[in-house]
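[1] starting from these lines, generate the structure:
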Amino acid sequence: MNTERSVVTWADVAREAGVSQAAVSRAFTPGASIAPDTRERIIAAASRLGYRPNPLARSLMRGRSNIVGVGVGDLANPFFVQTLQLLSDTLDGASLRLMLFPVEGDGGAEPSISEILHYRIDALVLLSVSPSSTLTEECRKARVPVILYNRTNQAHDASSVVGNNETGARAIAAHLLAGGHQRMAFLSGTPGSSTNAEREAGFIGYLAEQGSGAPLRDCGHYDFDAAMAATRRLLLRKDRPDAIFCANDTMAIAAINVARHELGLDVGREISIAGYDNVPMAAWPIFSLTSFSQPAEQMVAETLRLIHALRGDPEQHENVVTEGRLLIRTSTRPARFRQVNR
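    All right, here's what the predicted structure looks like:
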């Protein structure tokens, strides 16, 4: 016995209510002109049949899906979890829907091009993922705008929304110098990523301008376990650093765990550790992490603005830079002398 239930269509509702299919369409279109009693008859017929309008099909008939694809690879990073929540809420408020496309990681496999284009999304937002030239070219042909979030690229074939990474890194360098630190280290993120390159350049550049030596360096790949291993290598050196700037908060929290719980160091006195992003955990008393805050709400708002603008002309690329601020907490020493001008 076949127990499958057939899909109820507009035609079924029209026959049940004794009206045209056009009338059914108007009945389910907000603001459309239709007599109240006719609308009530159609809604009642739809209810009896169990009909539910298909918003995707209707939006495609208008030429847009109202779906924004979002590619993200690092859901272990609280900054991107926060961003996804903000994006979901912001898009919902604009009557847009978010469709998540998992990515293996920055530099790894990106979302399937055929899968992305199959859904006829209105835009593709990539969270800290650098797209291949093939992806951007196929999206260009399909007139699907690509927006890089927390990344830039050299090809200028996509729009981007980023924080002012170099300014933030310079502010952290100034703060650590003001705390009297002499031997600093930079714990880098993913090699080749634009955010990491800008933060490293800002940090090293400011130290050089102030006559400070080049910092020690190790790589944590924006990963908690890798950052713990890198911190151990740095802190077990004979010339171990007295301050570490980590390229994001996930790595900074890992560094605090190693310094405090494995090596017994007094974080904020014997060693200073600073991060970047100001994820919610940074403010927890157990970490009290000094961090440069990226304005996630503003970055998401700018992303929505770009989505609306690019749906009209997907090739009018724009690169948006947002400003953050340094939040000083107890994971770093307070200034011991007047901070020099930046």
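
[2] CA atoms for contacts and neighbours, from now on please.
    Will do.

[3] just the helices in this structure please.
    Applying DSSP state H to the chain gives helices spanning 10-17, 21-27, 36-49, 55-61, 78-93, 113-118, 133-141, 165-178, 194-209, 224-235, 249-257, 296-312.

[4] Asn248 and Gly18: what is the separation?
    Using Cα to Cα, to the nearest Å, Asn248 is found at 63 Å from Gly18.

[5] which one's more surrounded, these two?
    Applying other Cα atoms under 10 Å to Asn248 and Gly18 shows that Asn248 carries more neighbours, namely 28 against 14.

[6] contacting residues around the residue nearest to that one when sequence neighbours are not counted?
    Nearest residue to Asn248 in three dimensions, chain neighbours excluded: Tyr276, at 4.3 Å (Cα to Cα, 6 or more residues apart in numbering). For Tyr276, the contact set (Cα atoms under 8 Å, 6 or more residues apart in numbering) comprises 246-249, 291-294.

[7] and if you look at Ile204?
    By Cα under 8 Å, 6+ apart, the contact set of Ile204 is 214-215.

[8] how about 6 Å then?
    Counting by Cα atoms under 6 Å, 6 or more residues apart in numbering, Ile204 makes contact with nothing.

[9] now His181
    Listed by Cα under 6 Å, 6+ apart, the contact set of His181 is empty.

[10] where's it relative to Val258, distance?
    According to Cα to Cα, His181 and Val258 sit 20 Å apart.

[11] tell me the most buried of the helices of the chain?
    Neighbour counts (mean count of other Cα atoms under 10 Å) averaged over each of the helices of the chain peak at helix 249-257, with a mean of 27.

[12] residues touching it, excluding its own?
    For helix 249-257, contacts defined as Cα under 6 Å, 6+ apart pick out 224, 227-228, 231, 246, 275-276.

[13] which among the residues you listed gets closest to Phe28?
    Nearest to Phe28 among these is Tyr276, at 47.9 Å by Cα to Cα.

[14] in stretch 261-278, which residues are buried?
    Residues 265, 267-268, 271-278 are the ones in stretch 261-278 that count as buried (16 or more other Cα atoms under 10 Å).

[15] ignore the last one, stretch 308-328
    Of the residues in stretch 308-328, those buried (16+ other Cα under 10 Å) are 310-311, 314-315, 317-318, 320, 324-328.

[16] let's see this one next, to set against the first:
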Amino acid sequence: MARVAGVSRAAVSRAFTPDASVSPKTREKVYQAAKELGYRVNYLARSLTNKRSDLVGLVAAGFDNPFRTLQIEHLSRALLARNFRPILLPTSQEADTSTVIGQLLHYAVSGVIVTSDAPPTEICEQCAAEGVPIVLINKGNDIPLVDRIISDDHVAGHLAADHLIDSGARKPAVMAAPAKSYTARRRSEAFIARCKQVGVEAQLLQVRINDYRSGYDAATDLAASCIDGLFCANDYMACGVIDRIMQGRSRDEAPPLPIIGHDDIPQAAWTAYDLTTIRQPCDLQAEQTVELLISRMAEPELTARVEFTPVTLITRRTA
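    I've put the predicted structure just below:
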């Protein structure tokens, strides 16, 4: 290829190395020669030499929730913008963690990002032992040398409580599965604490999982609970609640009680829901995550860090 491009072999190598010093003219010559010869860089083969590939593992679960899809999309885009290649490893709370770990290490990944609802502890401990940088998103696990990005659930709980109380709620409730999710637990605790702080007693409506079906099923008993305002741990659950309580009603009507969700998934803005929610900005969160990962790659022995992603109240028809 060097002969076809009319450059040195070293120039060819630099042309295919991200951020390497090579002139645009030389890079273009090399790319044109590669196109004529049908050449493609074998990144996995390169990893055998470098001991690390350009792959970053994305470990995630809960893909039925639209927020997870949005989160993975933004993480993937942020990685690609920095010349990394995301490799997605779907998992679940019941998955064999050792299998996920094996897949990650076999690919000689440069780093790992673990989202909420995925089982991270064993993955993190073994990957850290192998010198693989890790960032957790919305996870409570405090592990040496493992960084975390956390949505500001404390502020989210306060925003939801204040908005419902300002709207006239005196018997508000939060719907969540605290035992299943770190974020659901933090949001519900912050909501209840804020209500108590201003002299209002809030209920916790526990569900099995923080998903659409749980919200739909739990909504059957809302009338008997006598609550007058509801904060759901995520939008996905809130959509289930709205679909159940709006059965037999016109979609032009507002729900019979104020409802607030969390995440601001695309469906929250649909006319069928028009859901007031707490926005968790996936784009900013992805940037924070990738920046932490890259800095951990450069300095593996840094003390574990925690950064918070700010949240915003988005007001729509439901509250």
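
[17] returning to that earlier point: I'd like the helices of the first structure as CSV, with distance to Arg217 of the first structure appended.
    Output for the helices of the first structure, formatted as CSV (distance: least, Cα to Cα, whole Å):
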stretch, distance to Arg217 of the first structure
helix 10-17, 64
helix 21-27, 63
helix 36-49, 66
helix 55-61, 50
helix 78-93, 23
helix 113-118, 37
helix 133-141, 31
helix 165-178, 14
helix 194-209, 10
helix 224-235, 8
helix 249-257, 14
helix 296-312, 28
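
[18] which one, of these, ends up nearest to Ile147 of the first structure?
    Proximity to Ile147 of the first structure (Cα to Cα) singles out helix 296-312 among the helices of the first structure, at 7.4 Å.

[19] just tell me the aligned range of the closest one in the second structure.
    Mapping helix 296-312 of the first structure onto the second structure (TM-score structural alignment) gives residues 282-298.

[20] what of stretch 163-170 of the first structure?
    Using TM-score structural alignment, stretch 163-170 of the first structure lines up with residues 151-158 of the second structure.

[21] need the contact partners of that stretch.
    Contacts of stretch 151-158 of the second structure (Cα under 6 Å, 6+ apart): 186-187, 190-191, 194, 308-310.

[22] grab the most central residue of the second structure for me.
    With distances taken as Cα atoms, centre = their mean, Gln71 lies nearest the centre of the second structure, 4.4 Å away.

[23] Met69 of the second structure maps to what in the first structure?
    Actually, residue 69 of the second structure is Thr rather than Met. Superposed on the first structure with TM-score structural alignment, Thr69 of the second structure falls opposite Val81.

[24] check contacts around that match.
    By Cα under 6 Å, 6+ apart, Val81 of the first structure has no neighbours at all.

[25] go again using 8 Å as the cut-off
    Neighbouring residues of Val81 of the first structure by Cα under 8 Å, 6+ apart: Leu75.

[26] for Val267 of the first structure, same thing?
    256, 259-260, 273, 330-332.

[27] kindly indicate which of these lies nearest Ser112 of the first structure.
    Once Cα to Cα is applied, the member of these that ends up nearest Ser112 of the first structure is Ile256, at 37.8 Å.

[28] start and end of stretch 71-80 of the first structure, how far apart?
    Start and end residues of stretch 71-80 of the first structure are separated by 11 Å (Cα to Cα).

[29] tell me how far it lies from the chain's centre.
    What separates the centre of stretch 71-80 of the first structure from the centre of its chain is 7 Å, taken as Cα atoms, centre = their mean, to the nearest Å.

[30] give me the buried positions along it.
    Under 16+ other Cα under 10 Å, the buried positions of stretch 71-80 of the first structure are 71-74, 77-80.

[31] now for the buried residues of stretch 261-278 of the first structure, which pair is the farthest apart?
    Among those, the pair separated by the greatest distance (Cα to Cα) is Leu265 and Asp277, at 24.0 Å.

[32] what do we get in the second structure for Leu117 of the first structure?
    By TM-score structural alignment, Leu117 of the first structure lines up with Leu105.

[33] residue contacts, that match?
    For Leu105 of the second structure, the contacting residues are Cys127, by Cα under 8 Å, 6+ apart.

[34] sorry, back to before: let me know the closest of the contacts of stretch 151-158 of the second structure to Ala161 of the second structure.
    Out of the contacts of stretch 151-158 of the second structure, the member with the shortest distance to Ala161 of the second structure (by Cα to Cα) is Phe191, at 5.6 Å.

[35] isn't Ile271 of the first structure up against Leu235?
    No - judged on Cα atoms under 8 Å, Ile271 of the first structure makes no contact with Leu235 at a distance of 9.8 Å.

[36] give me the common contacts of those two.
    Here Ile271 of the first structure and Leu235 have Pro241 as joint contacts, going by Cα under 8 Å, 6+ apart.

[37] chain neighbours aside, what residue packs nearest to Glu110 of the first structure?
    Closest residue to Glu110 of the first structure apart from its sequence neighbours, by Cα to Cα, 6+ apart: Val103 at 5.1 Å.

[38] show me what the one you found aligns to in the second structure.
    Aligned by TM-score structural alignment, Val103 of the first structure pairs with Thr91 of the second structure.

[39] now do its match against Asn42 of the second structure, distance only.
    Taking Cα to Cα, one finds Thr91 of the second structure at 27 Å from Asn42 of the second structure.

[40] which one's more surrounded, those two?
    Taking other Cα under 10 Å, Thr91 of the second structure and Asn42 do not tie; Thr91 has more neighbours (19 against 8).

[41] leaving out sequence neighbours, find the closest residue to the equivalent of Pro191 of the first structure over in the second structure.
    Using TM-score structural alignment as the criterion, Pro191 of the first structure maps onto Ala179 of the second structure. In space, and not counting its chain neighbours, Ala179 of the second structure is closest to Arg185: 7.0 Å by Cα to Cα, 6+ apart.

[42] residue contacts, that neighbour?
    Arg185 of the second structure touches 176-179, counting by Cα under 8 Å, 6+ apart.

[43] need those in JSON lines (columns: neighbour count and distance to Thr115 of the second structure).
    Below are the contacts of Arg185 of the second structure laid out as JSON lines (neighbours: other Cα atoms under 10 Å; distance: Cα to Cα, whole Å):
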{"residue": "Ala176", "neighbour count": "28", "distance to Thr115 of the second structure": "18"}
{"residue": "Ala177", "neighbour count": "23", "distance to Thr115 of the second structure": "17"}
{"residue": "Pro178", "neighbour count": "22", "distance to Thr115 of the second structure": "17"}
{"residue": "Ala179", "neighbour count": "12", "distance to Thr115 of the second structure": "17"}
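
[44] just give me the closest of those residues to Val109 of the second structure.
    Nearest to Val109 of the second structure among the contacts of Arg185 of the second structure, with distances taken as Cα to Cα, is Ala179, at 31.3 Å.
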